[in-house]
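In: Predicted model, plus sequence, below.
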Amino acid sequence: MTSLPLVFDAPKRALPPRHLADLDAAGRRAAVAELGLPAYRADQLARHYFGRLTADVDTMTDLPAAARGELAALLPPLVTPVLEQSCDGGATRKTLWRAHDGTRAESVLMGYPDRATVCVSSQAGCGMACPFCATGQGGLQRNLSTAEIVEQVRQAAAAARDGALGEPARLSNVVFMGMGEPLANYPRVIAAVRRITEAVPDGLGISARGVTVSTVGLVPAIDRLADEGLPVTLAVSLHTPDDELRDTLVPVNNRWKVDEVLAAARRYAQATGRRVSIEYALIRDVNDQPWRADLLGTVLRREIGARLVHVNLIPLNPTPGSRWDASPRRVQDEFVRRVQAAGVACTVRDTRGREIAAACGQLAATGA
């Protein structure tokens, strides 16, 4: 399989200390053995971390007191909340995290009547340079480690369980749609997905069908993901069906054109049996014209197949000082109607958190 292009490598910055969530079962046992402890202590530690959602060794009373101190080395603090905001009656909670080296990333925990979802970051910043995205305009600082990603999910799961959204809830969905391009941090994101979806004590036990991995269209990585045996949903941030505009809105389109991206999405859907989500941020007078809606429906039906694709229309959450703005409601409704008329499913994403800068990268950009 073709390796990812070096142009998407993150700056060479030190990753955080080794953490339990960085390791698979064999790696955890080996790490515990390095501490001079029996291998079964690794499973005990993992049951606390993944099953009880705690990283506080002092609460792990089934472990000998002396061993707790040594095992704490496998649970170093990785991401610390520096700012938390809520809105939507407490159903949306955004957290700004600070890592060991001062880099910052964001996650958003959202409660719905039938589920609880966390949107997580895979990188600190982003190197894809999409002009309408706050994160893209800030540039890429570094990749997040596997454990830094998993920690966002574990802490969200613990918060939901403890009633942070109002009533106690079980975290059921994880979307990689926060800061960063997930497939540009491929090995760590895939390892994180395995930690998230494997059963306790090897992982958090969240169904793979509740996990969505987004991409702006890194074709070799999409094909690689199709071979992983992970039935996660692929979300392609398309934003326009024509190459002329997409070259500007999504600069990676200069490397892989729309037809190449959609062909990879079709291969993914065929390999996994999972319907692909097409993300489309609707921007006033930029990509919201009726003819683009018609073209989008036609291209998706032809290149992927109506049964294997769904359009997720996103009302743009404008960033402060940006020239980009959301389309009027009547334009949005007409866009949906035209895509649906082409035989392709199209819905509008529920907008959350406008008053707390919940578009990815907005909170970090405030310098809080």
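Out: In hand now; what should we look at? Numbers count the residues shown, from 1 in each chain.

In: Only C-alpha atoms from now on, for both contacts and neighbour counts.
Out: Will do.

In: which residue sits closest to T135, ignoring its sequence neighbours?
Out: For T135, ignoring the flanking residues on the chain, the nearest one in space by Cα to Cα, 6 or more residues apart in numbering is G361 at 4.3 Å.

In: The structure to be compared is supplied as follows:
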Amino acid sequence: MSIEKHAESFAAPAVDAQGRRDLIGLSRAELEALMGDVGEPKFRARQLWHWLYHRGERDFAKMSNLSKDFRVRLDEKFFVGRPDIAVSLASKDGTHKWLLEFNDHQKAETVHIPEEDRGTLCVSSQVGCTLTCKFCHTGTQRLVRNLTANEIVGQVMMARDHLGEWPSPPDGRMLSNIVMMGMGEPLYNFDQVAKALKIVMDGEGIAISKRRITLSTAGVVPMIERCGAELGVNLAISLHAVNDELRNEIVPINKKYPIKELMAALENYPGLSNARRITFEYVMLKGVNDSPADARALVKLISKVPAKVNLIPFNPWPGAPFERSTPAAIRDFSDIVFDAGYSSPVRTPRGEDIMAACGQLKSDSVKQRRSDKDRANPAAGEAA
């Protein structure tokens, strides 16, 4: 599917049963225009922005610096939404995964990973995925549609609600970092992802710095420069192979944008420097891409780009065609990359017991809908 076709795949705007419009996901300019439409001055948008994104307030009646009449009119025309939580799962290691349901009943997953010095939220950009990477569980779910800015920002707002981080704290946050590494390919939904991240980065609201946001792509080459120029966030590349033959097989987008084109785009990524390096993600697949020769080829491949490498032990899922590399193979691979001068940490799998680890996310919307039908009609479920 082309970038243009992806851009057409969205849900309808968020409107509730009363016909009220959701304010979450609107840009500052859109919020100002909306205030003009209801006969209010532009500064009302800034006041609302503070309540929505700094304080996380959902009840207009509690927005105390707005007139009572204005609060009543807001409640008549608008609401402050969140995605519904269909399933909430907590891992024994502290990781939390939510299956979120949107207005059209489609679902996507969001994961919070707490660590000693940070808390990272893994955010989805699509329902399903079109890339069909062979090692990724999400890739087994067909693309349903893109998520809107409303739905992307809503994931962050929901997590903040859960963590009790309103008003937005300046330091010591449990949600300090964002990775666009959930379901979907962010660069196939760039306009909505960019709109959402600009809201998240705004200093008068959620205020998460671009240096704490990482966007991961499998290599949508035409969009890489635009991502750097418009957002300036950290870039991660799902590489996973060092030659076109293997990458064509396990990361099929490589057939469209082969490694040579990808590396050329990365060399020109705006703002790239030794202080701001590109992260290469490399899932370790037993007997497939984990040999010392692969490690040496990886070092050569990334030699022209300020880089670091994240080695990801394969996280199994039902029916997966791969196995995780042995600890010895991962250690030897890491040593070769490290000795060549590149940081090469091995990512510790998190949330494996709730299928929340890297490559395990899948909303399973179709199965959920079937289960709903079975509950409504037990006889049919038993027959199946």
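Out: Alright, I've got the coordinates. None of the values given here were measured: they were computed from a predicted structure.

In: ends of stretch 88-97 of the second structure, how far apart?
Out: Across stretch 88-97 of the second structure, the straight-line distance between its terminal residues is 6 Å, by Cα to Cα, to the nearest Å.

In: Can you list the neighbours in contact with that stretch?
Out: Where contact means Cα atoms under 8 Å, 6 or more residues apart in numbering, the residues beyond stretch 88-97 of the second structure that reach it are 98-99, 109-114, 350-354, 356.

In: Tell me the one among the residues you listed nearest to D332 of the second structure.
Out: For these, the residue nearest D332 of the second structure by Cα to Cα is R350; the value is 22.2 Å.

In: P114 is in contact with that closest one, correct?
Out: No: if you go by Cα atoms under 8 Å, R350 of the second structure and P114 don't touch, sitting 9.6 Å apart.

In: circling back to that earlier point, who are the contact partners of the residue nearest to T135 of the first structure?
Out: When contacts are counted by Cα under 8 Å, 6+ apart, G361 of the first structure touches 105-106, 125, 133-135, 178-179.

In: I'd like the distance between it and A65 of the first structure.
Out: Using Cα to Cα, we find G361 of the first structure at a distance of 42 Å from A65 of the first structure.

In: do the same with V309 of the first structure
Out: 53 Å.

In: Name the residue in these two with the higher neighbour count.
Out: The residue with the greater number of neighbours, taking V309 of the first structure and A65 and applying other Cα atoms under 10 Å, is V309; the counts read 23 against 12.

In: which SS class is A281 of the first structure?
Out: Secondary structure for A281 of the first structure, judged by DSSP: H, G, I helix; E, B strand; the rest coil, is strand.

In: Spit out the contact partners of the aligned partner of it in the second structure.
Out: If you follow A281 of the first structure across to the second structure using TM-score structural alignment, you land on V283. Under the criterion of Cα under 8 Å, 6+ apart, the contact list for V283 of the second structure reads 240, 311-314.

In: Which residue, neighbours along the chain excluded, lies closest to V283 of the second structure?
Out: Excluding its sequence neighbours, the residue lying closest to V283 of the second structure (Cα to Cα, 6+ apart) is I312, at 4.4 Å.

In: how many neighbours does that neighbour have?
Out: Using other Cα under 10 Å as the criterion, I312 of the second structure is surrounded by 22 other residues.

In: and it, what does it touch?
Out: If a contact means Cα under 8 Å, 6+ apart, then I312 of the second structure has 281-284, 346-349, 358 as its contacts.

In: mind checking how far the residue mapped onto T95 of the second structure from the first structure is from S207 of the first structure?
Out: Across the two structures, T95 of the second structure finds its equivalent in T92 of the first structure, going by TM-score structural alignment. When distances are taken as Cα to Cα, T92 of the first structure and S207 of the first structure turn out to be 22 Å apart.
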